[in-house]
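Q: quick one: sequence and predicted model below, then my questions.
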Amino acid sequence: MTPNDEELMMQRVRNDLIDSYDEELEMSLQDSDGDPDADKNENHEQRRYYFRELFRLQAELVKLQDWVVSTGQKIVILFEGRDAAGKGGAIKRITQRLNPRICRVAALPAPNERERTQWYFQRFVSHLPAAGEMVLFDRSWYNRAGVERVMGFCSDEQYEEFFRTVPDFEKMLVRSGIKVIKYWFSISDEEQHLRFLGRIHDPLKQWKLSPMDLESRSRWEAYTKAKEVMLARTNIAEAPWWVVHADDKKKARLNCIHHLLSQMPYLETEHEKVVLPERVRHDDYVRHAVPAEILVPQVY
């Protein structure tokens, strides 16, 4: 390979890196809730600061991931909050640069008929991490203390049994070597209203708006009371709650990631230098042409 060829190759590597950062820009534009002028109106320096900090924190998350693998840590992170509070956006930025086989997301649907007859925590147990894994729950067993309570999907007896059981359940997880971190994303009534309007008017986000979400608007105060009871009765020393102020999505993501990193004494893991081996070539190798009928049309 000539020096010129090597420089061209490295330029392509740099371009690929820029393309990956463009994905962040794309997601940022999606956060504008359908306002085409949102990007123009936002302070340019604030945008630069946000991306600079996000990339820096994501680099630290990669170090955390390496530490989790090398030391055999088991991490569970719960994300709770009202609909449209920004849980999914935070989870997306945490996992974006990580190995999905090491850091995975558990977003369980409503329980089916069989699961409703099981021990309440049973369907969550199969998603718990093994050594060297992190699991992020996009909503969790705390559904019982929130939506199930407010919408009447559980009885008073089941509700009280949940509060009797969940501290022991989480203490048992901690004793088994699982680190449990619980986040509540807190937004105001006005901010949720604006985000719901954004979902209604953005065809790319309408799928996020379920009939249950719409019903939650009319039961705002009931959800508030349920949240207050939940935080008071399940904020244990072994697995305390952490509240993230989330009216500003970007600040919420940065604050959550920064706090998450502070919760674990991770160290940078040393790696052997990676050397790309030379491509082995054989004189008798002939590459066959791909049949035209199975090629994807090059529309772009």
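A: It's in. All figures in this text were calculated on a predicted structure; none of them were measured in a lab.
Q: all contacts plus neighbour counts: C-alpha atoms, from now on.
A: Will do.
Q: middle-most residue in this protein, spatially?
A: Ile91 (1.4 Å; C-alpha atoms, centre = their mean).
Q: part of a strand, is that residue?
A: No - assigned with DSSP: H, G, I helix; E, B strand; the rest coil, Ile91 falls outside any strand and is helix.
Q: wait, it touches Ala107, no?
A: No - counting by C-alpha atoms under 8 Å, Ile91 sits too far from Ala107 to count as a contact (10.9 Å).
Q: A further structure is provided below for comparison with the first:
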Amino acid sequence: MGKKHKQSRDLEAGGQEPLKRKEYEAHLRKLQVELCHLQEWIKQTNYRGIVVFEGRDAAGKGGTIKAITERVSPRVFRVVALPTPSERQKSQMFMQRYIEHFPSAGEIVIFDRSWYNRAGVERVMGFCTKQQAKRFLEGCPEIENYIMESGIQLIKFWLEVSEEEQTRRFRARIEDPLRQWKLSPMDVEAYDRWYDYSKARDEMLEATDTEQSRWHIVRTDEKRRGRLNLISHLLRLIPYERIEKELVKLPKQSDKHAYDDQATLVGRHFVPEF
């Protein structure tokens, strides 16, 4: 695809010129600094939060989560991406395997896919019955109210990508050996069911986009802009304050027990230069 054609496609998708990498990285750094301030506030206030990431396949969930978490501690920003349920888990109450990953004090848990699998992939691919999907949609708002009443802030993001852009990204994954792992057999099978997923999405939003627990929809045809929009909005949704910290001063190192510690490594097995 030529450069001009790519820019035209990005412009049509987002209505704006795509962000250049340098500009994107400058904006992202500022947001990541704010995420570090948020992290300190989370630890000191014992905040508990859940951020749900749902959306189309290839909508950019993984890249956005990485942008959020790459400069903060995984002990505070904990990412949960559950595999296919085991036979034992299939016999449990549907929400059970998600609840055990809910945050403790001073933690924010990011679900890369969540209990909304039941309203999406499980329903579309026939892994649950229509009755089970219906019962889930009916009960989900009440369950989420219980979650929030326990003191956990629940934030839900839906990442939306156009059919054309999803196709382009799937083809790029097929051609790039560094990205082929991102295209699962399930993705390929689901690709033909675009409108089934659209219908499932619309019914999910109708049932679970409540005044108490809103869905925040992010257009991600232009990935960089979509990431910045989402992170910026996440920071607005959490009522944090900057907590000033005293600058750490390194103490003077004692040489009381000094010895040539590098000489002791002579003869050890070092990794060769690349």
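A: Received the coordinates, thanks. Not measured: the values here are computed from a predicted model.
Q: anything in contact with each of Ile91 and Ala107 of structure 1?
A: Asp138 (C-alpha atoms under 8 Å, 6 or more residues apart in numbering).
Q: where does the nearest residue to Trp241 of structure 1 once chain neighbours are set aside land in three-state SS?
A: Counting by C-alpha to C-alpha, 6 or more residues apart in numbering, Trp241 of structure 1 lies nearest to Lys182, which is 5.0 Å off, once chain neighbours are set aside. Classification of Lys182 of structure 1 by three-state DSSP places it in strand.
Q: what's the match for Lys182 of structure 1 in structure 2?
A: Alignment note (TM-score structural alignment): Lys182 of structure 1 maps to Lys156 of structure 2.
Q: and what of Met264 of structure 1?
A: With TM-score structural alignment as the criterion, Met264 of structure 1 pairs with Ile238.
Q: that match - how many residues pack around it?
A: 15 (other C-alpha atoms under 10 Å).
Q: do Ile155 of structure 2 as well
A: There are 18 residues near Ile155 of structure 2, going by other C-alpha under 10 Å.
Q: hang on, isn't it packed against Ile50?
A: Yes - between Ile155 of structure 2 and Ile50 there is a contact under C-alpha under 8 Å: 6.1 Å.
Q: flag every buried residue along the helix or strand where Asn145 of structure 2 lies.
A: Here Asn145 of structure 2, judged by DSSP states H and E, is contained in helix 130-149. Within helix 130-149 of structure 2, the residues scored as buried using 16 or more other C-alpha atoms under 10 Å are 132-134, 136-137, 140-141, 144, 147-148.
Q: can you list contacts of that helix?
A: 118-119, 123, 153-154, 204, 207-208, 210, 212-213.
Q: pull the most distant pair out of those.
A: Greatest spatial distance in the contacts of helix 130-149 of structure 2: Arg123 and Gln153, 27.0 Å, computed using C-alpha to C-alpha.
Q: how about the counterpart of Arg169 of structure 2 in structure 1, nearest residue that isn't a chain neighbour?
A: For Arg169 of structure 2, the aligned position in structure 1 is Arg195, judged by TM-score structural alignment. Using C-alpha to C-alpha, 6+ apart and skipping the chain neighbours, the partner closest in space to Arg195 of structure 1 is Ala84 (6.4 Å).
Q: map the one you found across to structure 2 for me.
A: Counting by TM-score structural alignment, the partner of Ala84 of structure 1 is Ala58.
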